[in-house]
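**Student:** Kindly generate the corresponding structure for this input.
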Amino acid sequence: MTGEIIQIVEDEGLIALHLTEILEKAGYRVLDPAYSGEMALRVLELFPIPGLILMDIGLGGSLDGIETARQIQKRFTVPLIFITAYTSENLLVRMLEVAPEGVITKPFVDTDLLDLVGKALSHAAT
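**Tutor:** Presented below is the predicted three-dimensional model:
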């Protein structure tokens, strides 16, 4: 499914750019990245809700990705995938509680990311 709008929440500019390029090349529309949890929440209040959010765990600002995702899920219905370099069992459990759509670890293979994005979007559509 192409044409879906995706929001990236990632404080590393090069990673945000890389994600944007992968997604746009696959036919998705990507909003300008949010660099902090606070910025992500503001974007969701001001603009139409995206079809999917890709969320990093370590973000600038006072909210980490897990807490930002919790706040988003309380107020909006939007699937969310975590993209993280953290792989501790405890963190993975916490991430999947908030975002059952999935977690992908950095570094990731582009096709794995696109497969997970496609599954999350098609699951959300049903």
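**Student:** Please count neighbours and contacts with C-alpha atoms only from this point.
**Tutor:** Noted.
**Student:** Sticking with the residue nearest the centre of the chain, tell me its helix or strand.
**Tutor:** Centroid check for the chain by Cα atoms, centre = their mean gives Leu54 as the closest residue, at 1.0 Å. Here Leu54 sits within strand 52-56, counting by DSSP states H and E.
**Student:** Another sequence for comparison is provided below:
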Amino acid sequence: MARVLVVEDDTDVRDLVAQWLREDHHEVLAVESAVLALAAVERNGLPQAVVLDVAMPGMDGVDLLHRLREYDEHLPAIFLSVLWSAADVQRMRDARAVYVGKPSSADRLRTALRGLLGEGDAEGLV
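**Tutor:** Purely as a prediction, here's the structure:
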């Protein structure tokens, strides 16, 4: 079981991802923006992993991950996104995170997270 921060601006997707991870026995804090994510980290400390949307209003997921990695440069991260442009993929690759495309499945997301946490193979590494 890990503490996982989910950052997703779409309420339905955020709730679904949080549910999937809770069903896998993770402690989940789900927020809708980078600003709220940073505030949550200030209040609760750094999570053991993050699941982030890339395209969000204000600070995007890639920039947020860079900010979070100021605390821990090895923070495990998964980008959950529909973005596929060469520039987007390169930004995610440069951020050293696993990419899971939307729409996704519970199994795919759980497998990626387990891999990042050292409990299996991380599939979809960008």
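**Student:** Superposed, what's their TM-score?
**Tutor:** Once superposed, chain against chain, the TM-score is 0.86 (TM-score structural alignment, normalised by the length of structure 1); 118 aligned residues with a Cα RMSD of 1.4 Å.
**Student:** before we move on, back to that, where in structure 2 does the strand holding Leu54 of structure 1 fall?
**Tutor:** The alignment of strand 52-56 of structure 1 onto structure 2 (TM-score structural alignment) spans residues 49-53.
**Student:** and the residue located most distally from the centre of structure 2, how far is that from Asn44 of structure 2?
**Tutor:** Distance from the centre of structure 2 peaks at Ala86, with 20.0 Å (Cα atoms, centre = their mean). To Asn44 of structure 2, Ala86 of structure 2 is 35 Å away according to Cα to Cα, to the nearest Å.
**Student:** got it, and Arg114 of structure 2?
**Tutor:** Distance of Arg114 of structure 2 to Asn44 of structure 2, computed by Cα to Cα: 22 Å.
**Student:** How about Ala95 of structure 2?
**Tutor:** 24 Å.
**Student:** okay, these two: which has more neighbours?
**Tutor:** Ala95 (17 against 10; other Cα atoms under 10 Å).
**Student:** which helix of structure 1 spans the most residues?
**Tutor:** helix 110-125 (DSSP state H).
**Student:** tell me what that one is packed against?
**Tutor:** In terms of contacts (3 or more Cα pairs under 8 Å, 6 or more residues apart in numbering; DSSP states H and E), helix 110-125 of structure 1 is packed against strand 52-56, strand 80-84.
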